[in-house]
Structures are given as structure tokens and as C-alpha cells.
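S.K.: Generate a structure from the sequence data that follows.
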Amino acid sequence: MPAYDAILIVSFGGPEGPDEVMPFLENVLRGKPVPRERMLEVAEHYQHFGGVSPINEQNRQLIAALETELAANGPQLPIYWGNRNWRPLLPETLAQMGRDGVNRALAFFTSAFSSYSGCRQYRENIAVARDEVGSSAPEVDKLRVFYNHPGFIEPMVESLAACLAKVPSAQRATVNVLFTAHSIPLSMAANCRYEVQLAEACRLVAAGAGLATDQWELVYQSRSGSPHQPWLEPDVCDRIRSLQAAGSLHDLIIVPIGFISDHMEVLFDLDTEARQLCEQLDVRMQRAATVGVHPRFIRMIRELIVERIDGAAERPALGSLGASHDVCPADCCLYAPQRPASGG
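M.R.: Next comes the predicted model:
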């Protein structure tokens, strides 16, 4: 196995002030068929929180927790951080790593599931950044996805169980649970295991919390594409409305299983929009916590690092799907994004 001399945390990035919102969104949406009015709508979501996305600060907290974990238990490796869409950007980070003499790094992506936007695109971003930096850029290998790792599932079970405990015992058997994840285009979902992995993670968490099979389902949120392009459904708010209209919704727990921290899609789409809808419909809603910097989750990251360095045969994974691959096949999560027509 190759020697590694650094860890690279790879994430999405987010604005940290009102003046950064539009440049950030222009980075995110460059070349994508998203109407400008939708971009302005999303910009308003950020301005609702002072123009600051919590994702960067949450990544700082994750890095600090992982530094403590590695200092106590090894391996003794420095941690770097690079984003796709906002500072610190990947080319800047890889250039610094090169100056520091890093030759080979292991990358942890802040996404538990396989998809183009959650995995392959990050690998493409790293490749582009390495080309930009040149010969001094380190090689980067990614850690496997962790959607069914005990270190991800166990904190999510704990989070859901904490919400269930707040429901009166006489009503617990009738509470509805909606697991949510970021919607993606159907054309993207067709060539990855995103839906399969999400369904398995939901099943594992629901079973761990003792839910009946008819108490929970997977829904989606935060779609941003053209209204003419089909995306994964149902939308979380649409599903809340249909359940309430059917007279079967009184207590609701939303579990944002597709996210590892409480960033903008969680704070606005769930804690703001979905909560306001539930208040209008007289539905008692709770939102389960994401894994964040839960000690078991941080320990999982270390376990993934050690597993890869040691070439360990034992690769923890719950359920029947087994551990995901370390090295992605050439056609893994392939996607040809639809681009707006040029001309005129």
C-alpha cells in the first residue's frame, strides 16, 4: 500500500458574508440550466441567515475534532481542507500541500452516498486542481463512502431515538418519520447507487430505532434544476401535505439522513420551510440532528483512514450490501449534465 502523509477534507463550501452569496452561487451554478430567478431565490435563503452558510464553520469543527482524535490515537497526519465552490478552494489547498512537501493524501468527502455530485464530481474537482497546481500537487486517494458504516448509522439511530422519546408513548406507534436527502436529476440517479444506498441507510436507522416498516419513508428536498428536468421525488413538503390531507399525519419526525451537518439545506428547507408548513397544518414536527461531530462519527473517520493505510481485510458495514469499494471504477457515477443551449 502507498504511504500517506496527509488527510484532505473535501467539501462543498459556502459564503461567510452577504457580499459572498452571489459569487458563491455563480460558482455553484456555472454551466447548469438553473433559471436566474431560482438563483435569486436561493440567495435569499442565505440572506435570511445574514449571508452566512454554516457549512464552513461546521467543517472547522469537524477538522478540530478529527485532529484531537488522530492526536490521541494516530495516525499522526496533518489535516488540510479544500472546497469545491468557495474558500478554501481545492487548488489553493493542493498548492499549499505541495509547498508543505505532501506527496500523497487520503481524502474524506463530506458526503455519505455515491452520486455524481457527491463523489465523482469531487474527484474531477481534485483532478482539475492538481492540473492547475502542476507537478508539486500531491496525489489524492479518496476514502470509501460510509452510508452503512456503524459510525454513521449508530449516531443517526441515537438522533432518531431522541426524537421518538419526546413523543408521548401512547402516540409513538403512529408517528410518521420522513428521511430526507438532496434530490438529484433522474438522469444522474440512473447511473449511481444513490437511491439504493439511501434506502439501505434509512432501513438500518429505522430498524435500529424500532420503527415499524409502515412508519417511515424516504423523501427528497432542495431540488434546484430546471422545472422541465425530472428529479427524484417526492419532495418533503409535498409529502407532508399529502399525508396531512389523508388524515394520517399528527406527529412527524424529519431525519436529514442525506446530510452530515446542519448546513443551509437543513436550516432553511427543513427548519424553516417544512416547519412553517407543519405549523400551518397543525402537525407536531421534530427534526433529528445530523451526525455533525458526534464522537462515534469522528472515530469512524479515523477507522476509515486506518483501514485504508493498513489494507485491512475487515471493513465494517451494516446490512447486506457490504462495504463500498476504495477505488472507483472508470464509469462509476458517470453523468453528462444538461447544459443550456448556446447562441442568441
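S.K.: C-alpha from now on. contacts and neighbour counts both.
M.R.: Fine.
S.K.: quick one: the helices in the stretch 1-150 of the chain?
M.R.: Assignment of helices within the stretch 1-150 of the chain using DSSP state H, counting those that start in this stretch yields the ranges 21-29, 36-47, 55-73, 90-99, 121-133, 150-165.
S.K.: Any idea which of those helices gets closest to R302?
M.R.: Minimum separation from R302 across the helices of the stretch 1-150 of the chain (CA to CA) falls at helix 55-73, 6.9 Å.
S.K.: That closest one: which residues count as buried?
M.R.: Residues of helix 55-73 classed as buried by neighbour count (16 or more other CA atoms under 10 Å): 55-56, 58-59, 62-63, 65-67, 69-70.
S.K.: So which elements touch it?
M.R.: Other helices and strands packing on helix 55-73, by 3 or more CA pairs under 8 Å, 6 or more residues apart in numbering; DSSP states H and E, are helix 295-310.
S.K.: Let's compare: structure for the following, please.
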Amino acid sequence: MAPTAAAPEVALRSGNARPMPAIGMGTSKYPLVPETTRDAVLAAVEVGFRHFDTASLYGSERSVGEAVVQALRCGLVASREEVFITSKLWCTQCHPHLVLPSLRESLQNLQLEYVDLYLVHLPVCLKPGPAAFPAKREDAMPFDFEGVWREMEECHRLGLAKAIGVSNFTTRHLDKILAAATVPPAVNQVELNPAWQQRKLRAYCAEKGIHVTAYSPLGGQKWSGTEGNAVLESEVLTEIAKSRGKSIAQVALRWIYEQGVSPIVKSFSKERLKQNLEIFDWELTDDDLVKISQIPQKKIVIAANGIFSTEGEFTSVDLLDIEIVEE
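M.R.: Here you go, the predicted model:
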């Protein structure tokens, strides 16, 4: 299978960062099978992916690192600089004294000297300890936005993270970071797709120079007990896909790209990975864009449901401080 043409790149607002490929491969999969993840990342490299998204929580850092090493050994990429690696700081590590050690541990897992992008996974702080998922509600603690971000900036200063950013942050959370930041966040990774378009947040981030990346670009999350898939089962997207000779997934990903957002797709199928890259040589029409803008909006990932078990009570955190509903 011949590799697809290289994806466009996005310049990030960070002095040390290389441009970020405009589409990435996500590696969160439960249950995790390390060999399967490694092989899927290697297959993604073969078809043309150069941006890989992992996190300490996912347990996939070692698999991503092994795939990169093998890709270099096989000559699929000429150098480390050809791949863009994102990892994330989990909630139990969101304490100023744990930020740098946590990144060093991620780098050891990845067998890398630096990550291209390091994100605060959620605006949630939990008691230090192993990354249990779901977490206990009584383990929630007040989030030290200034202290944690100061240490993220130290990771950047040391060259261990070429760019730093956040994930699942609302405009209110970003206000707190920007008030304390010397190095502003380069990226905010959030749930975003045609059925959850995040217009308010996108406008805010554009104004502040923060690039948005999209997880669940095809509406695949099931954390809140929802039925069906509002993206892949959308009549609007189905109609557009048929008229354009594209798949529904390609229409959704193209729409995200045309909004100036970078999708993070999660497929371990080599053929689907290849199809996910085939979105850059065509455009949606104005009529397509109007129809997509009218799709009913519904958020899938609810912070409290997705992170915490149903047992226990919040003792030290106001639920509103961690909820990530934006619109």
C-alpha cells in the first residue's frame, strides 16, 4: 500500500515547536494490547501519518515509542524530527512537584529525548497516586492552575516539551492559565465534531492564538451512556457523502479541517487510516457547510461521568470547576 501524500502542517505558537501535522492518530484503546497498538502505529506510519497522540493514562506510550524506533530502523522515517509526538499529564500528576517527573517518565516510556507537545489532560486534580480509572470522587482536589502551568513552562524551557498546551479546557479554565502564563498554551485538545461544534470555544481560541485539536472527531465516545452515533448516523453527513463520493468519516474530518481544527482519529485499521488521510485534496461546498452548521448539537463526554465512579461525594471541589460542558 503506497503512502498517502503528506498531510498539511500547522504552525504552533511556540518558539521551539516544529509545525504540527494537521491530522493525528489517537492511541487510547481499552483494553490495551501493547503489541496491537505498536503494530497499528507502525501501519499508520506506513500509510503516511506523522502525528501520534498518547498519554500516561492510556498506557500506550511504550507502544508508540517502540513503533517509532522500528520505523526509524526500517527507514519508514529518516529521523526523529519527522514524527510529531503528543503526550499528556494525568490528573493524579497535576501537582506542581509532579509535572516534570511525570514528563520524564513519559519520555522514558517513549524512548525519546523530548515530546513535540505536552498537554494537561484535564482541568482536574486528583490525589497523587496510580492513575485509577474511573477515579474516586473523594480524591478530587483543588487545581493549582498557576503552579501546574509554571512547571509545564519549565518542561518547555528545558526542551523536554517543544510545545505545551491543555486538553478539555473551557474558556474559563483558559482564562486562569493565560492570567498566569509566560508561555501561553499552544493547543487545546477537546471533543469536537459536526455534532458538537464548539463554536464559542473555537472563537475564543482563535482570538488567543491557541490551536484547537479534536478528539472524537467521528463521535465515537460512549462515556455518558448515549445510544447511536450522531456523526456517523447523521442524515446530513450521509447525504453530503453520497453526493461527493466520499465516506461519512471523510466528510466529518474534512469539515473539521476546514474549521482550522486538527482532528485526532482513532482507528487501528490500516485501510481506514489511509482513508482518513484522503481529505486534503477536495473541499466542501458552501451549501455543504450551511447544512452541517444546522446539525443539532449534543455533547457526548461529560467530565463527572467520564472520570469518576458513581460512588462517593465531591469533598473539596465544586463540580462546576471540573465540568467541561461549553455550550
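S.K.: What's the TM-score once they're superposed?
M.R.: Here the superposed chains carry a TM-score of 0.28, computed using TM-score structural alignment, normalised by the length of the second structure; 166 aligned residues with a CA RMSD of 7.0 Å.
S.K.: picking up where we left off before, with distance to C202 of the first structure as added columns, please give the helices of the stretch 1-150 of the first structure in a markdown table.
M.R.: Below are those laid out as a markdown table (distance: least, CA to CA, whole Å):
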| stretch | distance to C202 of the first structure |
| --- | --- |
| helix 21-29 | 28 |
| helix 36-47 | 28 |
| helix 55-73 | 23 |
| helix 90-99 | 32 |
| helix 121-133 | 24 |
| helix 150-165 | 9 |
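S.K.: quick one, which of the ones you listed is nearest to V140 of the first structure?
M.R.: Going by CA to CA, the one of those nearest V140 of the first structure is helix 121-133, 7.7 Å.
S.K.: and that closest one, what does it pack onto?
M.R.: Judged by 3+ CA pairs under 8 Å, 6+ apart, helix 121-133 of the first structure is in contact with helix 90-99.
S.K.: residues of the helix it packs on that come out buried?
M.R.: Those buried within helix 90-99 of the first structure under the rule 16+ other CA under 10 Å are 90-98.
S.K.: In TSV, list these along with distance to I254 of the first structure.
M.R.: Below are the buried residues of helix 90-99 of the first structure laid out as TSV (distance: CA to CA, whole Å):
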residue	distance to I254 of the first structure
L90	33
P91	36
E92	37
T93	35
L94	37
A95	41
Q96	40
M97	40
G98	43
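S.K.: Out of the residues you listed, which two are the most distant from each other?
M.R.: Distances among the buried residues of helix 90-99 of the first structure were taken as CA to CA; the most separated pair is L90 and G98, at 12.1 Å.
S.K.: so what secondary structure elements neighbour the one helix or strand L107 of the second structure maps to?
M.R.: When elements are assigned from DSSP states H and E, L107 of the second structure belongs to helix 96-110. In this structure, helix 96-110 of the second structure packs against helix 61-74, strand 84-89, helix 145-157, with contacts taken as 3+ CA pairs under 8 Å, 6+ apart.
S.K.: quick one: the helices in the second structure?
M.R.: Assigned by DSSP state H, the helices in the second structure fall at 34-47, 61-74, 96-110, 145-157, 171-180, 199-208, 235-244, 248-258, 270-277, 286-293, 303-307, 319-322.
S.K.: tell me the most buried of these?
M.R.: Across the helices of the second structure, the average number of neighbours (mean count of other CA atoms under 10 Å) peaks for helix 248-258, which reaches a mean of 22.
S.K.: Quick one: work out the angle between that one and helix 286-293.
M.R.: 100 degrees (axes from the mean of the first three to the mean of the last three CA atoms, to 10 degrees).
S.K.: Just want the angle from helix 248-258 of the second structure to helix 235-244.
M.R.: Using the same axes, to 10 degrees: helix 248-258 of the second structure against helix 235-244 is 100 degrees.
S.K.: Show me what helix 248-258 of the second structure is packed against.
M.R.: With 3+ CA pairs under 8 Å, 6+ apart as the test, helix 248-258 of the second structure has helix 235-244, strand 262-265, helix 270-277 packed against it.
S.K.: With distance to L119 of the second structure added, can I get these in JSON lines?
M.R.: Shown next, in JSON lines, are those (distance: least, CA to CA, whole Å):
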{"stretch": "helix 235-244", "distance to L119 of the second structure": "31"}
{"stretch": "strand 262-265", "distance to L119 of the second structure": "14"}
{"stretch": "helix 270-277", "distance to L119 of the second structure": "24"}
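S.K.: nearest to R104 of the second structure, of the ones you listed?
M.R.: Nearest of these (CA to CA): strand 262-265, 24.0 Å.
S.K.: Which strands or helices does that closest one pack on?
M.R.: strand 24-26, strand 211-215, helix 248-258.
S.K.: can you tell me the helix or strand for the closest residue to E217 of the first structure other than its chain neighbours?
M.R.: Nearest residue to E217 of the first structure, sequence neighbours excluded (CA to CA, 6 or more residues apart in numbering): L178, at 5.4 Å. Here L178 of the first structure sits within strand 176-182, counting by DSSP H and E.
S.K.: counting contacts, what elements does that strand pack onto?
M.R.: Packed next to strand 176-182 of the first structure, using 3+ CA pairs under 8 Å, 6+ apart, are strand 216-221, strand 251-255.
S.K.: which of those strands is buried the deepest?
M.R.: Mean neighbour counts for these (mean count of other CA under 10 Å) peak at strand 251-255, with a mean of 23.
S.K.: Please report how far C205 of the second structure lies from E153 of the second structure.
M.R.: The gap separating C205 of the second structure from E153 of the second structure is 19 Å, by CA to CA, to the nearest Å.
S.K.: Was I right to think F152 of the first structure contacts F297?
M.R.: Yes. With contact defined as CA atoms under 8 Å, F152 of the first structure reaches F297; the gap is 5.7 Å.
S.K.: Which residues are in contact with T171 of the second structure?
M.R.: By CA atoms under 8 Å, 6 or more residues apart in numbering, the residues touching T171 of the second structure are 201, 204.
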